[in-house]
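Novice: Sequence first, then the predicted structure, then my questions.
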Amino acid sequence: MKAKKAPVEAGGSDRVTPELWWLSGIMALGGFASLLDATIINVAIGPLAKVFDSDLATVQWVVTGYLLAITAAIPMSGWATARFGAKQTVIFSQVVFLVGSLLSGLAWSASSLIIFRVIQGIGGGLAVPVGQALLAQAAGPKRLGRLMSIVTIPALFAPLIGPSLGGVLIDHLSWRWIFFINVPFCVVTIALVLAKVKNVVAPSAGARLDLAGLVLLLPGLALLVYGLSEAGSAGGFGSGKVIGGLVAGAVLLLAFGVRALRIRTEGLLDLRLFKVPGFRSGTLAGFLMSMAMYGVLIPLPMYYQVVRGTSVLNSALLLLPQSLGYLLAIVLMNALTARLGVRNLTVIGIVLALVGTVPYALIDAHPDQLLLGATLVVRGFGLGASMMPTMTIAFASVPKETAPSATSAFNVFQRVGASLGTTILAVVLQQQLKDELPGNVHSLGQVEPGGTVARGLAESFGAPFWWAMLFTALALLPAFFLPGRRPAAEASADGAPDVPPARESESAILAD
């Protein structure tokens, strides 16, 4: 029986229909698995290194490969939505993520897992921005603020439950289940999209993808990260692989930047947005804070698993204070911004993130656990209080017609920062551990957790946190150039960035 179509309300209406509530719920579910998978993997790096008998420089690609794939997918999301339609692209993203999750769970080596995680990352990178674009098209500016509060719920709770859930699955089932668990989310989302969702804007065969930009950007990033990771394996920056990877990556990225600034047509990333002071400062601050935030997500649980000898679940639970601090900052964001202003709040957040990292930079084999937990709350609060305002300013500083390009560019720089931070800090940690391991112990997998050798490695785990503090401190430079208040001219009446209203001439968003 053919479903009846509900009429699309005018884009200027502020009434939220049941169909729009359905749509926002489906998009929230669709983005949950990809966000969960970005956090659930962090506690598994140590176990995966043992399972595949690999060093950290190799296993970190399980995280970095996923982040780079997301980086590739984000700028392609706008083209895919325009060319094939938002509904079709959402379904494609979920199918790719589902296939990548199944293959990752069946991986037989570190190399196969890295490849399958890249597939997974392509699906995950498309899911969130395409879902947000579909909702923006359907809701219009007056209703988007309320609906986006539903879509952002996964972003709040995924970091809270991801590491703990990963710990339960690894300790009581297998590491493979941290990927298999995505399957039911994907299946339900695909079924709901097929049954309920309609395109708002008709696909257009005229939409073009900047292939030249893609060919320059993605290999450039991959080669740069490869050069850094090889520095960890080779023990320095003198080998040909390291120099070749870094130089080739830098040349490709430089060529991409020059081309992006010179072409007149819309490129993969609109780097001309960096001429806008608010966007430039917000994006650079967010880039550096992403390096600091994501970079420590490998050494932090590994410290507890190796030095303290805790289970994967317990190491995950010990990370919970940072997520709680981050969540608290998000909950208080509106009140804090109104009282302090964007620049002051961002600077205070960066300082708190620095303070919260100090005990980990000075960590030893017998730390004060209460102090570590308390400072982790402070660090999480500081990260939340600094990263969210930078995103708000970046989006609000540009004209509304360039909002899609600004969203894509900001998110790409955040993911690149996360990739570089993860790689650099993993390399730093591996170098420190190599220098401290006894001559008869060749890898971390041979170290007895919580034993004498493991406790002797405790201070090596402090080095990555010194680097994280450096990235955090550098973020103060662009933060000081942020505007004191959000540019009011670019804000909509409900505080959300303006987006184009839904087109009234299209068919209904949802089938009844």
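Specialist: Everything's here; your move.

Novice: rest of the way, CA atoms for contacts and neighbours
Specialist: Will do.

Novice: roughly how far is whichever helix or strand N334 is part of from the heart of the chain?
Specialist: Applying DSSP states H and E as the criterion places N334 in helix 333-340. Distance, stretch centre to chain centre, for helix 333-340: 24 Å (C-alpha atoms, centre = their mean, to the nearest Å).

Novice: before we move on, what about stretch 447-467?
Specialist: On C-alpha atoms, centre = their mean, the centre of stretch 447-467 falls 27 Å from that of its chain.

Novice: OK, contacts around T337?
Specialist: Contacts for T337 were tallied using C-alpha atoms under 8 Å, 6 or more residues apart in numbering; they are 345, 389.

Novice: Put this next to the previous one:
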Amino acid sequence: MTRGGTTAAAPHGPRPMTIALVLVLGGVMVSLDTTVVNVAVDRLSQTFDASLATIQWIATGYSLALGAMVPTAAWAVGRFGAKRLYLTAVSAFALGSVLAGLAWDVPSMIAFRVVQGLAGGLVMPAGMTILIRAAKPEELGKLMGTNGLAILVGPLAGPALGGWLIDQVSWRWMFFINLPVGLAILLLAGRLFPADVTGARRSLDVPGLLLLSPGLVALIYGVTRFGDGASGAAPFAWIALGLGLAAAFAVRARFAAHPLIDLRLFRTRAFSAATGTMTVFCAGYFGTMILAPLYFQLVRGESATVAGLLAMPGALASGTAMQVAGRLADRIGPGRIVPVAVAVAASGFALLTALLTADASYWALAGATMLVGAGGGATIMPAMTAATRGVSHDQAPAASTTVNLVTTTMAAVGTASASALLSARLPDGGIKAVHRMSEAAREAAAPALADAFRFTYALPLTLVVAALVPALLIHRRSTEKES
């Protein structure tokens, strides 16, 4: 079996499915932490008497660190080995979780979340590299679907578990919970993952790193400045700086011997179309994760536990669709699945935008979120499969790094954009003003608050619809025909 003309290494030790199941735990640890924080935004804002623009940095700061670290993953895999890197990243993530649980104010929590992000930026690319190297091309879709169970378990258990911990125990335990999970991963991965193979080491592309990582940080920071109420040219200047640095990186990468990201991957239609789809889709899809819990808590007056439970239908639909789509991708090709899945997600967002009133039926909202979840679950993993299928053994780190960079960066951009839009539409004083309202005043303001959320949901709807364009360019061929 060959990939891109290079003979793939025969897997040794445990079966690829066993490796995928262990990687699910790592993905659960990362996604659980993300979804728990989404539910906790309102409570943390009250605890620290902070605005939404400030509190959202607990999520955005993590994403910034994640995005800044992902570009180094391909180099780090070559320098230290995928298994060793994975174990180190999991250890650092667990440590960062404990530190975040011990935070005494918002700045300290943001700092410790950055520690988590720096580690989390290496967990997924290293794990995906291990999986791609162990798998045969014809089984990659099924394994990606299995690996995607983390995107089911985290969003499904995270909001409910996090809400219960926040209401009944302490918000600190939403971070402490990662410690036993991390220890379990270290024990299993240390015993079951195949040993690292010796490969050619290359030097770190330091100039590229100094262009791309600060560029991503500047871009996302510029977007979040709108949520801080910044006016004038400052936010646009940060965004322009970020885009300029990213463009300079792209120009330099064309001539560098070992760039952080191998832009030659984009010469293939499958890779460029799939990553283009994820670029737009992930900004809309993941950018809304912070919105639904806030709607239920601010507009409807629900507790964190109830807000978490109400997120479960969408997460269940996402995970179910992911498993079905992952297996269908091996049979009929990702290109036949992704456009339909994007359209399903768009229909869900359209329904949410129409239904999200102050007294909307929870059953109707659950149906709309299930459409969103099903569309997201059936889009992301097949798109990843389309992007990474057929890459050579040597290209696996670069491919997985690029895919993860796209998803994490665009999730951060989407979250920052959604927070900025919502902050601009909330009453004067923002989320803190809502917290100071009496119950009667909040109920009177509920229609206006609901309108703010409906306005904000128009952004992800637009982005998801736009994702149909590159999705239609993904090849509509099965694995056998592509090989």
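Specialist: Happy to help now that I have it. Please read these numbers as outputs of a predicted model, since none were measured by experiment.

Novice: quick one: TM-score?
Specialist: In this superposition the chains share a TM-score of 0.88, using TM-score structural alignment, normalised by the length of structure 2; 473 aligned residues with a C-alpha RMSD of 2.9 Å.

Novice: thinking again about what came up before, report the buried residues of the helix holding N334 of structure 1.
Specialist: 333, 336-337 (16 or more other C-alpha atoms under 10 Å).

Novice: After it, which helix or strand is next?
Specialist: Counting by DSSP H and E, what follows helix 333-340 of structure 1 is helix 342-361.

Novice: Show me what that next one is packed against.
Specialist: helix 369-396, helix 462-474, helix 476-479 (3 or more C-alpha pairs under 8 Å, 6 or more residues apart in numbering; DSSP states H and E).

Novice: Figure out which of these is closest to T64 of structure 1.
Specialist: Comparison of these against T64 of structure 1 by C-alpha to C-alpha identifies helix 462-474 as nearest, at 16.4 Å.

Novice: coming back round to it: make a markdown table out of the helices and strands packed on helix 342-361 of structure 1 and add distance to R117 of structure 1.
Specialist: Formatted as a markdown table, these follow (distance: least, C-alpha to C-alpha, whole Å):
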| stretch | distance to R117 of structure 1 |
| --- | --- |
| helix 369-396 | 26 |
| helix 462-474 | 24 |
| helix 476-479 | 33 |
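
Novice: So which of those is the most surrounded?
Specialist: Highest mean neighbour count among those (mean count of other C-alpha atoms under 10 Å): helix 369-396, with a mean of 24.

Novice: ok, back up a step: helix 342-361 and the helix holding N334 of structure 1, what's the angle between them?
Specialist: Here the directions of helix 333-340 of structure 1 and helix 342-361 differ by 110 degrees (axes from the mean of the first three to the mean of the last three C-alpha atoms, to 10 degrees).

Novice: wait, which of the helices and strands packed on helix 342-361 of structure 1 is closest to F32 of structure 1?
Specialist: Nearest of these to F32 of structure 1, taken as C-alpha to C-alpha: helix 369-396 at 19.1 Å.

Novice: What separation do you get for the residue mapped onto R269 of structure 2 from structure 1 and L284 of structure 1?
Specialist: R269 of structure 2 maps onto P277 in structure 1, with residues paired by TM-score structural alignment. Using C-alpha to C-alpha, to the nearest Å, P277 of structure 1 is found at 11 Å from L284 of structure 1.

Novice: Same check on T375 of structure 1?
Specialist: Distance of T375 of structure 1 to L284 of structure 1, computed by C-alpha to C-alpha: 25 Å.

Novice: One more: H366 of structure 1?
Specialist: Going from H366 of structure 1 to L284 of structure 1 by C-alpha to C-alpha gives 37 Å.

Novice: More neighbours: those two, which one.
Specialist: Applying other C-alpha atoms under 10 Å to H366 of structure 1 and L284 shows that L284 carries more neighbours, namely 23 against 10.

Novice: Where in structure 1 does stretch 358-377 of structure 2 align, residue-wise?
Specialist: Alignment of stretch 358-377 of structure 2 against structure 1: residues 365-384, by TM-score structural alignment.

Novice: swap in stretch 149-166 of structure 2?
Specialist: Under TM-score structural alignment, the match for stretch 149-166 of structure 2 in structure 1 covers residues 153-170.

Novice: what sits up against that stretch?
Specialist: With contact meaning C-alpha under 8 Å, 6+ apart, stretch 153-170 of structure 1 is reached by 28-29, 31-32, 35-37, 39-44, 175-178, 311-317, 319-320, 323-324, 327.

Novice: how far apart are it and its match in structure 2?
Specialist: Once fitted to structure 2, stretch 153-170 of structure 1 is off its aligned match by 1.6 Å on average (mean C-alpha distance after the TM-score superposition for structure 1).

Novice: Check which residues of that stretch are buried.
Specialist: Buried residues in stretch 153-170 of structure 1, counted by 16+ other C-alpha under 10 Å: 154-170.

Novice: The alignment partner in structure 2 of V351 of structure 1 and A350 of structure 2, how far apart?
Specialist: Per TM-score structural alignment, the equivalent position to V351 of structure 1 in structure 2 is A343. Going from A343 of structure 2 to A350 of structure 2 by C-alpha to C-alpha gives 10 Å.

Novice: What does L113 of structure 1 correspond to in structure 2?
Specialist: Structural alignment places L113 of structure 1 opposite M109 in structure 2 (criterion: TM-score structural alignment).

Novice: Secondary structure element for the most centrally placed residue in structure 2, which one?
Specialist: The centroid of structure 2 falls nearest to T408 when counting by C-alpha atoms, centre = their mean (4.8 Å). Using DSSP H and E, T408 of structure 2 falls within helix 396-425.

Novice: Comparing that helix with structure 1, how large is the average distance?
Specialist: So helix 396-425 of structure 2 averages 1.0 Å relative to structure 1 (mean C-alpha distance after the TM-score superposition for structure 1).

Novice: Helix 362-388 and that helix, what's the angle between them?
Specialist: 150 degrees.

Novice: contacts for the helix or strand just after helix 396-425 of structure 2?
Specialist: Counting by DSSP H and E, the next helix or strand C-terminal to helix 396-425 of structure 2 is helix 430-435. When contacts are defined by C-alpha under 8 Å, 6+ apart, helix 430-435 of structure 2 is touched by residues 45-46, 49-52, 298, 423, 427, 442.
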